[in-house]
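Chemist: Okay, sequence plus prediction incoming.
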Amino acid sequence: MKKIIILAGNGLLPKLIINKCKLKKIFFYVLYFSNQQYLEKYPNALKVTFGNVLTELKKLRKKGFNQILMAGSISRPNFKDLKPDLNSIKLLPKFVKKIMEGGDNNLLKLVINELERFGFKILNLKTFLPEIFLGIGNQTKFKPSRSNLLDINKGMKILINNSKFDIGQSIIIQHGSVIGIEAAQGTDNLIKQSYPYLRGINQGVLIKMVKKKQDSRVDLPTIGLKTVKNLKKYSLRGVAYSANKTIILNKIDVINYCESNKIFLFGL
């Protein structure tokens, strides 16, 4: 029987993976990094820290778990909270070096490389849970205008160029003007913070894209119901996303909300 470890962060995604494992009768074990009440009841789940996760992974490896799915948002660790055990302390110099270099890609590449070195296979979420992705083109009956398409094209070019700096996956543009670029604040705060700088309503566009050369097994851009509700609340016309590479949580609800509120959902 296939045995999968779910390295779980915050959000809905780990729940969806657990449900899929149950449906497919896949034996799973969850290692989670923050307080998750729904996981506390599972006998096959354990809360871990960055300091002891490697030890727990090695224990599971001995029990036949050799595949990993990484899901959900995980905050960067604070140096003073690391408290590495004997297994993790060997990796501490590499880990600290990548944190100091900044950016998520550097850190995630290190994590993946080390996990593979220990004999784990990192699974691709697109293969395991294809139903949470959307394809190319319009996903609602509301299409981006010519002006929106020009903004989308400009946003794509900026995000592709910014990939080398590893600074974010989202940008908001209105009539050719860059209103805001995502950094550490996240997409929802980007939308909120950009609102005072918009000229008129329902004209700005959110563009979310994978970074150039990004490993598709981790940290994919994500759109959820909260995201599209914020588009409506803060007067944005719609969102363009990387087709087949962007996680759409509550996909049916997201599409229905966009339809009801005249928001476009456009795959690139």
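Modeler: The structure has been received and is ready for your questions.

Chemist: contacts and neighbour counts: CA atoms only from here.
Modeler: Fine.

Chemist: Output the longest helix belonging to this structure.
Modeler: When every helix of the chain is counted residue by residue (DSSP state H), the longest turns out to be helix 146-162.

Chemist: Packing partners of the next helix or strand after that helix?
Modeler: Next in sequence after helix 146-162, counting helices and strands by DSSP states H and E, comes strand 170-174. Strand 170-174 makes packing contacts with helix 146-162, strand 177-181, helix 187-194, strand 204-208 when contacts are defined by 3 or more CA pairs under 8 Å, 6 or more residues apart in numbering; DSSP states H and E.

Chemist: Buried residues of the longest one, list them for me.
Modeler: Right, the one you point to is helix 146-162. N148, L149, L150, D151, I152, K154, G155, M156, L159, I160, N162 (16 or more other CA atoms under 10 Å).

Chemist: In a markdown table, list those residues along with distance to S75.
Modeler: Supplementary listing: the buried residues of helix 146-162 in a markdown table, determined by distance: CA to CA, whole Å:
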| residue | distance to S75 |
| --- | --- |
| N148 | 33 |
| L149 | 34 |
| L150 | 34 |
| D151 | 31 |
| I152 | 29 |
| K154 | 30 |
| G155 | 26 |
| M156 | 26 |
| L159 | 22 |
| I160 | 24 |
| N162 | 22 |
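
Chemist: Below is an additional structure, to be compared with the one above:
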Amino acid sequence: MAVSTPETEPGPLGLIAGGGNLPVELVRNAARNGIGEIIAVGFREYTSPEVQAGAAHFEYIGIGQLGKLIRIFTSRGVRRAVMLGSLSPRLTIADVRLDLRMLMLAARVRDRRADSVLSAIAGEMARDGITLVDCTTYLKHLLATDGVMTRATPSKKQWTDIRLGIKLARASGGLDIGQTVVVRKHAVVAVEAMEGTDACIKRAGALAKDIVVVKMSKPEQDFRFDVPCIGLDTVRTLADAHGAVLAVEAGKTFLLDREKTLELADAHHIAVAGVTPGQAEEA
């Protein structure tokens, strides 16, 4: 007899939909992933209208309305949920109106790092029988593959920069600073913080050309909340910065609009490669 897991449990799937294409991809591919019904909540100015159109039920909530989110899910039989899409990292330090349940949770959270807040939210949802599942569960077809994915291939010197970038990006991620590092000629040009990957690349491009961008998952990445992600905008930004290489962690990074993204990289002679932590430069 098959054992039910949160991923395979029958009933509707709850979707907490932020901005970008990931929530849209889930809705578009619901049938192929055996998802019968999606109950979605979204955020004004972030969530795509396509999510609302494709969900069996959709409601907008405020950023701090945890109680409302849980009520929507429990009232419609949701026992498993996934969190997809982006919200501004600055929201963790912004003045946001919180409902009573979120206020009580905020009083217990040890700090305002995104992982701390989101982990506490997952725990609060679990108290009402809702399990938050890995973001990649239903979108494995979007994960970057191992090896070079473009016609352009990193040079020997660029591979040296990639190996250094892997090591540094993992260290930065482990400190919950950022997951992207930019390297040029074995020197660190920029490290991502709250501004995000694209802004980090722009900053690095103002300092150096032919940069090598490395984006990795954190050593203790919680894939319920956050999966590194690249796409057309990333490559456009790197092209504008006259960058040369984009290396991402294989199997743990979403590659959106794969065909178009790699075509754009080829058009700008940018090498895109999937790498692993084992390829890091030795200390």
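Modeler: That came through fine. What you are looking at is a predicted structure, and each value in this text was computed from that prediction instead of being measured.

Chemist: Can you give me the TM-score here?
Modeler: TM-score for the superposed chains, counting by TM-score structural alignment, normalised by the length of structure 1: 0.89, backed by 260 aligned residues with a CA RMSD of 2.0 Å.

Chemist: which residue numbers in structure 2 go with the longest helix of structure 1?
Modeler: Helix 146-162 of structure 1 lines up with residues 156-172 of structure 2 when matched by TM-score structural alignment.

Chemist: V96 of structure 1 - how many residues pack around it?
Modeler: 12 (other CA atoms under 10 Å).

Chemist: Equivalent analysis for the one 10 residues further on, please.
Modeler: Using other CA under 10 Å, N106 of structure 1 is surrounded by 16 other residues.

Chemist: Run through who's touching the match of helix 146-162 of structure 1.
Modeler: Residues outside stretch 156-172 of structure 2 that contact it (CA atoms under 8 Å, 6 or more residues apart in numbering): 178-186, 191, 212-219, 245, 247, 277, 279-281.

Chemist: Check stretch 6-22 of structure 1 too.
Modeler: Surrounding stretch 6-22 of structure 1, the residues in contact under the criterion CA under 8 Å, 6+ apart are 27-34, 36, 68-74, 129, 249.

Chemist: number of nearby residues for the aligned partner of A243 of structure 1 in structure 2?
Modeler: Alignment of A243 of structure 1 against structure 2 is given by TM-score structural alignment, with A250 as its counterpart. Residue neighbour count, defined by other CA under 10 Å, stands at 20 for A250 of structure 2.

Chemist: Surely A250 of structure 2 touches A144?
Modeler: Yes. Counting by CA atoms under 8 Å, a contact exists between A250 of structure 2 and A144, whose distance comes to 5.0 Å.

Chemist: Mind listing the shared neighbours of these two?
Modeler: G274.

Chemist: Using neighbour counts, pick out the buried residues of stretch 43-59 of structure 2.
Modeler: F43, T47, S48, V51, Q52, G54, A55, H57, F58.

Chemist: residues in structure 1 aligned with the helix or strand where the last one lies?
Modeler: Using DSSP H and E, F58 of structure 2 sits in strand 57-60. Residues 44-47 of structure 1 are where strand 57-60 of structure 2 lands when matched by TM-score structural alignment.

Chemist: Next one: R32 of structure 2 from L118 of structure 2, what distance?
Modeler: R32 of structure 2 sits 28 Å away from L118 of structure 2, taking CA to CA, to the nearest Å as the criterion.

Chemist: Looking at the two, which is more packed in?
Modeler: The residue with more neighbours, out of R32 of structure 2 and L118, is L118; 18 against 10, by other CA under 10 Å.

Chemist: That one matches what in structure 1?
Modeler: Residue pairing (TM-score structural alignment): L118 of structure 2 is matched to L108 of structure 1.

Chemist: Identify the residue nearest that match in space, chain neighbours excluded?
Modeler: Sequence neighbours aside, V218 is the residue nearest to L108 of structure 1 in space, at 7.6 Å (criterion: CA to CA, 6 or more residues apart in numbering).
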